[in-house]
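Peer 1: Just to be clear, the model below is a prediction. Sequence and coordinates:
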Amino acid sequence: MTTQIPSRSQILDWLNDNPTTTSKRDIARAFGIKGQAKIELKRILREMEDEGLVERRRKSFREPSKLPPVTVLEVLRPDSMGDLWAKPLEWEGEGAEPLILMIPKAGEEALGPHDRVLARLTETPDEQYDYEARPIRKIGSAAKKVVVGIFRKTAEGGRIVPIDKGQDKEWHVPQAAAMEARDGELVEAEQSAPRGRMGLPLARIIARLGDPTAPKAVSLIAIHQHGIPDRFPDEVIAEADAAKPAGMEGREDLTHMPFVTIDPGDARDHDDACFVEYDRDPANEDGTILWVAIADVAHYVTPNSALDREARMRGNSSYFPDRVVPMLPDRLSGDLCSLHEGVSRAVLVAKMTIDADGNKVRHSFHRAMIKSVASLEYGQVQRAQDGNPDEQCEPLMEEVIEPLYDCYAALLRARARRQPLNLDLPERKIVLSDSGKVLSIQFKERLDAHKLIEEFMVLANVAAAEELERLRRPLLYRVHEEPSQDKLESLREVAQASGFKLAKGQVLRTSHLNHLLEQALNSDFNELINMSTLRTMTQAYYYPQNFGHFGLALKSYAHFTSPIRRYSDLIVHRALISGHGWGDDGLSQWDIEHLEETAKQISDTERRSMAAERDTTDRYLAAYLSERVGNEFTGRVSGVQGFGLFIRLDETGADGMIPIRAIGNEFFHFDREAQTLTGADTGIEITAGMRVLVRLVEAVPVTGGLLLDLLQLEGAELPSSRRSARRKGRPGTSAPRKIGALKAKTRAKARKVKRERKSK
């Protein structure tokens, strides 16, 4: 009987089907090859190896540049969606290490960064990653757990108190591992052993970050606490550095048009430019044509590239008073994708024709090249429009700046008809010295130049959503659903307690909320009503289905105007490129199939950045106020809880807390539905919106916490708390009561509210 020697294709098929048994003996046994026939098999395998069809790995054969089917992996940090990734401990192939997605079994022990596992791999040729890995067993515990905290020096070395509120366990640092850190210094450390003295995990300091109140530390705390990635992998930097400026091929040449960018004075990138011309069409008398050009990020960040995977994982840029954590490396965000003055830059352009009443008559989109004629600042443009142009704006007035404002005036008429939510919430700006000390907390000025750009961007975003709907292309909408009935009822109660009225028993529209805001305008309750209305709103998010945008009173809305700092906009750009057939860098099939996952991920990263930015602002405010402990401040009750009151200070807008024990000597009853605290003895009722005088007791820059004592409520003194009395050195004493006057004022206010309601 003659032994049948397998063909090369049969051998390759068998190796693919039997990845765990790949030695020459296994192959011979599988095909029934014995005796002298093994010599022929050995010759075929050698030829296949020479031709690169297989490679020898010790005494086994497999296809080249591939991982073995069972291998040891090191688990990486989870991304913002919670997906767990891994890298091979050994990689001998050409090019970058393959991307491996871990697929843990339900009920198995959780895996963490730096854990080592033996895993079975499955190739995923149709995915944006290379393998899926299913753990067989863990072969090593996590080698590195990192913590950021305050170092407290002890005789044996020290302890680290984590700054993350979710971590209450301290870490012990031996003397030899303390890196000569000072007491009270902010440090970064990694675990060196699971157990040390007194059962605390042992750690060694790997970086001394300095004074925890210093500017860099303030934002660094938030970055670490919220898990915001602030370092780009080498392959991402290399890919960005290798990028070349986009050429004119496949683009319309709009470099002759006088586009300008208008941004804050400290802006590092310029991703949008505008130009307005008057419409010469007699059918559109007094109409304008608005051109909004947005950096063509999709040209540089292509699907499944290292840049793309990193941008999707980050979701967006994060902004802090002293730094920006960008979504894209500076080579792109600050250079190739920034519309610098006098430099040709690749863009996607929304061209929108607007009539005299501010209605968008039609729109079109273009992949083009522009050259900005000027990089302008908001204040500079506003001063020019108000009659005081500088040397840069003077030659631009007639052709550029005046048409911009004429177009804006028309859009304001359309806005008045549409009635988007018109909240008046001043934005705080933290002013730092060159050394990083907080000089002041200012409220940013809202100029027409700011509002002009906002209206232009909103209209371009609407046009993008409508265009993709026309093209029947998938996209990510910016969704903002209307508030729940429970939240509306709470707002209605706040409004009524303040002497105002919110319509009931009809379909809610933003115009109803705007009417409430107009009632509160110029009253003592203006900030309270604005804040309460904001808290009533649901949080906006991204989703591939359209549920409208309640706050803007728009049926279709997508983000198109900031692809440098938002991944959602990059998806919209790709969809437009695909829909118009502008190139092969449009929306990929993987993008389409994973739109919902992408939407959830970038919605989550957006919330993460907002929380980090808010925490950083709180810490800066606490640092600023820490030098004024003991001072008195005016403010207003912004929230009522069973454990105390939240107070917003007038001067800085900072939020502090008054513990229930610091309000008075009596027992206070908390009414959850009415959101009130009522004194058991005096009958004093404390509600949101009341004016207060408080004393700053404590300001903790590391946590951003402010602790206050209540001195006066609606201009009347309250009984001092036991805590306050002890602080003054007079145990058991209390301030004079002026309860009668307070109750009389409360009754008079109630009668006034009642009369106003009847008159309405």
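Peer 2: Looks like it arrived, so ask away.
Peer 1: Could you use CA atoms for every contact and neighbour count after this?
Peer 2: Will do.
Peer 1: In three-state terms, label the residue nearest the centre of the chain for me.
Peer 2: Nearest residue to the geometric centre of the chain (Cα atoms, centre = their mean): residue 606, 2.6 Å. For residue 606, the secondary structure call by DSSP: H, G, I helix; E, B strand; the rest coil comes out as helix.
Peer 1: Number of residues surrounding the closest residue in space to residue 296 that isn't next to it in sequence?
Peer 2: In space, and not counting its chain neighbours, residue 296 is closest to residue 347: 4.3 Å by Cα to Cα, 6 or more residues apart in numbering. For residue 347, the neighbour count with other Cα atoms under 10 Å is 30.
Peer 1: So residue 347 belongs to a strand, correct?
Peer 2: Yes: under three-state DSSP, residue 347 sits within a strand.
Peer 1: got the contact list for it?
Peer 2: Residue 347 sits next to 293-297, 367-370 when contact means Cα atoms under 8 Å, 6 or more residues apart in numbering.
Peer 1: adding another structure so you can compare the two:
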Amino acid sequence: MAGKTEFDAGLTREAVIEAVKLGGGEFTKRELARALALKGMDAKRALKDALAVLVEDGTITRSNSKTYRLPGALPAVSVVEISGRDNDGELLAEPARRDGGPIPTIRLAPGEGAGGKGTPAIGVGDKALVRLALQEDGSYEARLIKKLGQSAHKLLCVLRKPQSGPFRLQPVDRRSRHELVPAKGEAEKAKDGDLVLCQIARERRHGLKTAEIVEVIGDVSAPGAGSLIALYSHGVPQGFSETELREAETAPVAKQGQREDLRALPLITIDPDDAKDHDDAIWAEADKDPKNPGGWQVIVAIADVAAYVKSDGALDRGAFKRGNSVYLPDRVVPMLPERLSNDLCSLREKEDRPCLAVRMVFDKTGNKRSHRFLRGWMRSAAKLSYTQAQTAIDGGDGGPANVLLNDVLKPLWGAYFACREARNRREPLEIDSPERRVRVGQDGTVIGVETRQRFDAHKLVEEFMIQANVCAAESLEQKNAPLIYRVHEPPSREKIDALADFLPTVGMKWARGNSVETGRFNQLLKQAVTSEHYATINEVVLRSQSQAVYDTDNRGHFGLNLRRYGHFTSPIRRYADLTVHRALIRALNLGDDGQTDAERSRLTVIAEDITHSERRAMAAERDAVDRFIAAYLADKVGAEFPGRITGVTRFGCFVRLDETGADGLVPISRLGEERFEHDESAHALIGLQTGSRYRLGMAVNVRIDEAQPVTGGLLLDLLTEPEKGEKPKGRHRGRTGGPPNGRRSGKPWKKGRRR
């Protein structure tokens, strides 16, 4: 029946499929008949028969609402979640709910979701109702119908009293440029400079919208305001209900009971210097089995949160609502109340604690021979920091770590070196992505921004946690028990094509026909290490990757190059791990407090919700960092800094400052007298008169023109001359134009000062 096979009444297979495609998943049989200009009962019966044939052979699908669409195609009107931005700064989205299979590329149409006149701009983690249009390359263009959720109706603003005129409400979102007017009597609820949560009171055809003040949060200039703005802006739940707190305070302390006694083993915790909760402890020794010469035994013991957080109790419902802990520069918003997160569930030094542990056996080259899960009773021998453990193993003074050097640390490092061999053979993705830490003083102000050092001690703990997570997924699969996987899919074809198109511009290439594997990315990055374009290539490779999600459908973890992976090691701060703990307890008969039938039936919904919670937390964490760094740089306006272009768009370029990692915008209108346009394939802004260019990854010097702590925005002036290039030979596909580059009023352009 392929091609133009005829149905009755002259209908062709191709014509029916095209009509279904035209409907975008919204056409019923009646609307399809109208689209095909069918008249008369015979023609409509023929269409009914044709649709039945196409549904039966899987060419099209029929929904419960009796509409037809192509398999894998999205409905024309869909709920999506904003997932990130592409290399050009355009917002990307994913279906809020999907039926498995590859995730289609959804890109918001230019200008969509930008906000305006009191409407907040849409951002990463937000959900929206959109109308989708299928593009020729199989992607979708989305146009916003409305933003969903609380943020669609409430805005975070600062109440301001201008020198002349009435009070105004200024949205803190840097993309919302239009102020609001407090409704009558509302301004009396707060003081000038207060951070307030507002709700639109009345729509107006002309002029500014009016708003009511729902909640007064505090002084926007106070220390910590950056965190509060980020939390409120992204709807991160804060605090605990009275029921949760009461349940935590009255929770009976766990007893050893039938648990396996591990207190004779010197399990230790290794965490950041400022860690307050301790999820995991580790121990290793040489395997005494003569059949495994040179092998190792490793135990990873994890806080037994399931012993305290009962399924569907108040604590459980609250933890699910939060999804995870949120880590901001000056505070932590915990998933669980302090009595659990910092006390009963935390593996504190020299105190008995319940745990769920896995004993793993590796051969001398790091291959896992076996593993076994157990419900344990442990006592941490020491609480070490990464710095202490690394200093001791390197022969320095690591304080309390030196006492444990021979009996505890050296066996751990021996087991790690074996596992590292296996890791190197596996070839996980090795992207250079330094983590920056904002250091906040006791008064809440920023005292510096530093790059976190990454020791072997970090890699050791990380590798043992990865191995434990793999064991969790394997054990549950062996018992045919459903679980929530941590899924990281390979890059989409569109992203690989974009990478392949870009690499020749920096003298490198990507063979499109070969399979996409982590080793190919690693080889590319190794080749680029000595190149001036290494930072650019590293950035482009990073952006080509998919975002990890939680899902009950196992599609592997591309970045780690693992076939199965389930988060197990951080139940104090991640709800996903708690579900895996309960699943293990039930599947392996480790107690009567395991996964319930009700929870098991909801795993797919739980996975979708905690994926959203994670995105929400990540967005809040990024926003808070941006605001703290903007506050740090506010008194450095006019100062010059080196940086690198990390993004080019039709409206300008983004520059990341080397010292702080802060990202600022250089508007295209500030690039001088020449008109620049965006060349998407070259990831560059190109001058139309001379061909000079500002490209992704280019090292530049900038001057800070504005730093806004309230919005986290940095506005920069570019001081570096563009690179020379060939004059463009007219417009071509892939170019998007920006506005003419005019001078800023009252500030003449000069060489070296690009206004």
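Peer 2: Noted; the coordinates are in hand. If you're wondering where the values come from, they're calculated on a predicted model, not measured in any experiment.
Peer 1: Need the TM-score from the superposition.
Peer 2: Remark: TM-score between the superposed chains equals 0.74 [TM-score structural alignment, normalised by the length of the second structure]; 590 aligned residues with a Cα RMSD of 2.7 Å.
Peer 1: if we can go back for a sec, so which two of the contacts of residue 347 of the first structure are the farthest from each other?
Peer 2: Using Cα to Cα, the pair of these lying farthest apart is 297 and 370, separated by 14.2 Å.
Peer 1: Run through who's touching stretch 315-325 of the first structure.
Peer 2: With contact meaning Cα under 8 Å, 6+ apart, stretch 315-325 of the first structure is reached by 215-216, 219, 230, 326-328, 430, 432, 565-568, 601-603, 605-606, 609-610, 613, 616.
Peer 1: Excluding chain neighbours, what is closest to the residue mapped onto residue 632 of the second structure from the first structure?
Peer 2: With TM-score structural alignment as the criterion, the equivalent of residue 632 of the second structure in the first structure is residue 624. Leaving aside its chain neighbours, residue 624 of the first structure sits nearest to residue 438 (5.9 Å; criterion: Cα to Cα, 6+ apart).
Peer 1: which position in the second structure aligns with the one you found?
Peer 2: That one, residue 438 of the first structure, aligns with residue 446 by TM-score structural alignment.
Peer 1: Return the distance of that match relative to residue 283 of the second structure.
Peer 2: Going from residue 446 of the second structure to residue 283 of the second structure by Cα to Cα, to the nearest Å gives 37 Å.
Peer 1: Sketch out the helices for the stretch 251-400 of the first structure, chain order is fine.
Peer 2: For the stretch 251-400 of the first structure, the helices defined by DSSP state H, counting those that start in this stretch cover 306-314, 330-331, 378-385.
Peer 1: what would these look like in CSV with distance to residue 258 of the first structure?
Peer 2: Output for those, formatted as CSV (distance: least, Cα to Cα, whole Å):
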stretch, distance to residue 258 of the first structure
helix 306-314, 31
helix 330-331, 25
helix 378-385, 15
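Peer 1: For residue 173 of the first structure, find the nearest of the ones you listed.
Peer 2: Checking the helices of the stretch 251-400 of the first structure against residue 173 of the first structure by Cα to Cα gives helix 306-314 as the closest, at 32.4 Å.
Peer 1: After alignment, which residue of the second structure pairs with residue 257 of the first structure?
Peer 2: With TM-score structural alignment as the criterion, the equivalent of residue 257 of the first structure in the second structure is residue 265.
Peer 1: which residues in the second structure does stretch 321-338 of the first structure align to?
Peer 2: Under TM-score structural alignment, stretch 321-338 of the first structure corresponds to residues 329-346 of the second structure.
Peer 1: ok now that stretch, how far from the chain's centre?
Peer 2: Relative to the chain's own centre, stretch 329-346 of the second structure is displaced by 22 Å; criterion: Cα atoms, centre = their mean, to the nearest Å.
Peer 1: for stretch 149-167 of the first structure, same thing?
Peer 2: That offset, for stretch 149-167 of the first structure, works out to 29 Å (Cα atoms, centre = their mean).
Peer 1: what's in contact with it?
Peer 2: With Cα under 8 Å, 6+ apart, stretch 149-167 of the first structure has contacts from 147-148, 168-178, 181-188, 212, 221, 225, 702-703.
Peer 1: What's the ChimeraX line that selects buried ones from those?
Peer 2: To isolate the buried ones among those in ChimeraX, judged by 16 or more other Cα atoms under 10 Å, type:
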select :147,148,170,171,172,173,174,175,177,178,181,182,184,185,186,187,188,212,221,225,702,703
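Peer 1: Out of the contacts of stretch 149-167 of the first structure, name the ones that lie in helices.
Peer 2: Members of those lying in helices (criterion: DSSP state H): 221, 225.
Peer 1: ok so, going back, could you list every residue that touches the residue nearest to residue 624 of the first structure?
Peer 2: Taking Cα under 8 Å, 6+ apart, we find residue 438 of the first structure in contact with 430-432, 620, 623-624.
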